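> sequence isn't available, so here's the structure alone:
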């Protein structure tokens, strides 16, 4: 195990989580509504922002399986990560130039930054099997999420001060402080990504790789068609994908709708923002602790425990009436959010052939992005027909219960054996190709 590369991999979560917390969760929604879309009515602005998120996620879902296949074939996941991450950083920096009424520019920048952030994460996740053996992945994956909580939380705290106390930073207004916050996210993301840019792991490239982008695309599409056909060989991976489809939709809906739900029942903005910070800092030690449990007791068992706690969160959320209740629920989310995602990532990495993690994590990305459509829709639809967002939050029980039911059927050891057998077959094919070309070279000589 290359300890320097592992530390760099963990630090990247510290780096890019600033985008998730400051841009996606806290600052951009308010900035978009009050500045970029100030010339639109509030409902139209909210709709445009939602559509923009959907377009960005759709682009990621369509791009990453092909690019993942190419990263596997070329052995250069780090190069693909670098291109996507820098694209996201530049787009994030661009938010600082958005003026009043520039909603189209803001939407374009959000689509580009989403592609950079989420697309880069596909290659980041796919590096995990290249860095550590299966028995260490639960702990290392958890460390990544844990450090992400601290990194994202620290910069969010600083950004909130920039916006609420702009004079402390030499700024003359809240808007100037907001623009500075966007700049700080781009610089933070860049600075702490440098170690992984330098030390990203590489695998040997496949033999006879083409010399042009057109050739890469043709080979990548052919590889994708093979992968679609071969997925039936991995029934445990397919079950895990289905389980993930359900419970990830529930988790994402809680993340996306928590502040809106809190606002609808009368909880103030300051309490909502402080609760978001609380989630970040509780998430750090709890993700590490539960990650250690996952390494000892098994990722599947700890994931089941975290989903059980999410069911409790949904039920308690239905009865929530005061700010203190929101703080308590935010604390519970902090306990399980990181470990539920980190254990899912390590489980996936164990159920995939190690030579195809880029393309398979691309499929996971598709599953995650498309599934994220349904939870918010069900939340809104149930809330609309019942006249209460409380019933909307309670409807999320379905996603967690269904996800747990499918997850219970996943046989992890069998899935790992299926993945190892596929790796052996790929290696035999590769060795046969190398021997064939070697023999031809000897004959021609």
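Sure thing, it's come through. From a predicted model like this one, the values you see are computed outputs, not experimental measurements.

> from here on, just use CA atoms for contacts and neighbour counts.
Will do.

> so residue 331 touches residue 282, yeah?
Yes: with contacts defined as Cα atoms under 8 Å, residue 331 counts as touching residue 282 at a distance of 6.4 Å.

> and the strands in the stretch 101-250 of the chain, which stretches?
For the stretch 101-250 of the chain, applying DSSP state E, counting those that start in this stretch gives no strands.

> nope, the stretch 251-400 of the chain is what I meant
Under DSSP E, counting those that start in this stretch, the stretch 251-400 of the chain gives no strands.

> tally up the residues packed near the residue nearest to residue 366 when sequence neighbours are not counted, please.
In space, not counting the residues next to it along the chain, residue 366 is nearest to residue 61; the distance is 4.5 Å by Cα to Cα, 6 or more residues apart in numbering. Residue 61 has 23 neighbours, counted by other Cα atoms under 10 Å.

> for residue 61, what are its contacts?
362-363, 365-366, 369-370 (Cα atoms under 8 Å, 6 or more residues apart in numbering).

> take these and write them to JSON lines, including neighbour count and distance to residue 294.
Shown next, in JSON lines, are the contacts of residue 61 (neighbours: other Cα atoms under 10 Å; distance: Cα to Cα, whole Å):
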{"residue": "362", "neighbour count": "28", "distance to residue 294": "24"}
{"residue": "363", "neighbour count": "22", "distance to residue 294": "24"}
{"residue": "365", "neighbour count": "23", "distance to residue 294": "23"}
{"residue": "366", "neighbour count": "22", "distance to residue 294": "26"}
{"residue": "369", "neighbour count": "22", "distance to residue 294": "26"}
{"residue": "370", "neighbour count": "15", "distance to residue 294": "28"}
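
> try it against this one:
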């Protein structure tokens, strides 16, 4: 890795990936889209929470089964960025699709559940390959420090994104229609845009293993 400022920028850009990724877990799987999905999109909190749970559980099984395999691939395949980019594209498309979760259209519940599952899988697998970059970026005794910095940056990013969403006015904003719950649905594409913006430095400034 380059010395001086270039090296620091590369390390910060690696850590910034957590900032890019965390709003998915904060906005979609926890605070905003999850309750919207159950209460408004499905329209039945009990059935909606059950479908949400089954979807993320299925995604969790896929992640648990394939993460060790992908981790092994990451250890021997050289560059990690192409994998991160591929899962990043899947993540962005899946999160953006959540905007179509219009209340009163439960016939699309299956497709929204599929998008949720794919977004969860893509987010986790991108993290696998991002973490696999660590040994080539810093000496072994510095891995914990850089990893911890990335975790803290991600936590902060999720909090900032949540405060931004909470700060949106209740009245229709930028033409959003409250009757179609566009404010709740908007967290999908906003999460995708956030990821695109803040994951970009990783591809521009962080060196990849060859």
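Sure, I can see it. A quick note: this is a predicted structure, and the numbers were derived from the prediction, not measured.

> quick check: TM-score for this pair?
Once superposed, chain against chain, the TM-score is 0.87 (TM-score structural alignment, normalised by the length of the second structure); 201 aligned residues with a Cα RMSD of 1.9 Å.

> longest helix in the second structure, by residue count?
helix 45-76 (DSSP state H).

> where does it end up in the first structure?
Counting by TM-score structural alignment, helix 45-76 of the second structure falls onto residues 42-73 of the first structure.

> show me which positions of the matching stretch end up buried.
45-46, 48-49, 52-61, 63-73 (16 or more other Cα atoms under 10 Å).

> next: stretch 127-139 of the second structure.
In stretch 127-139 of the second structure, the ones that count as buried by 16+ other Cα under 10 Å are 127-134, 137-138.

> of those residues, closest to residue 18 of the second structure?
residue 127 (8.3 Å; Cα to Cα).

> now which residue in the first structure aligns to the closest one?
Using TM-score structural alignment, residue 127 of the second structure pairs with residue 121 in the first structure.

> and if you look at residue 137 of the second structure?
Using TM-score structural alignment, residue 137 of the second structure pairs with residue 131 in the first structure.

> residue contacts, that match?
1-2, 5-6, 201.

> circling back: identify the residue spatially nearest to the match of residue 127 of the second structure, adjacent ones excluded.
residue 81 (7.5 Å).

> mind telling me what element the one you found is part of?
Per DSSP states H and E, residue 81 of the first structure falls inside helix 77-94.

> mean shift between that helix and the second structure?
Overlaying the second structure shows helix 77-94 of the first structure at a mean distance of 1.1 Å from the equivalent residues (mean Cα distance after the TM-score superposition for the first structure).

> next, the angle from that helix to helix 42-74.
For helix 77-94 of the first structure against helix 42-74, the angle by axes from the mean of the first three to the mean of the last three Cα atoms, to 10 degrees is 160 degrees.

> chain center to helix 77-94 of the first structure, what's the gap?
15 Å (Cα atoms, centre = their mean, to the nearest Å).

> ok, residues contacting it?
With Cα under 8 Å, 6+ apart, helix 77-94 of the first structure has contacts from 67-68, 71, 109-110, 112-117, 119-121, 123-124, 126-127, 182-183, 185-187, 189-190, 196-197, 200-202, 358.

> where helices are concerned, which of these count?
67-68, 71, 109-110, 112-117, 119-121, 123-124, 126, 182-183, 185-187, 189-190, 196-197, 358.
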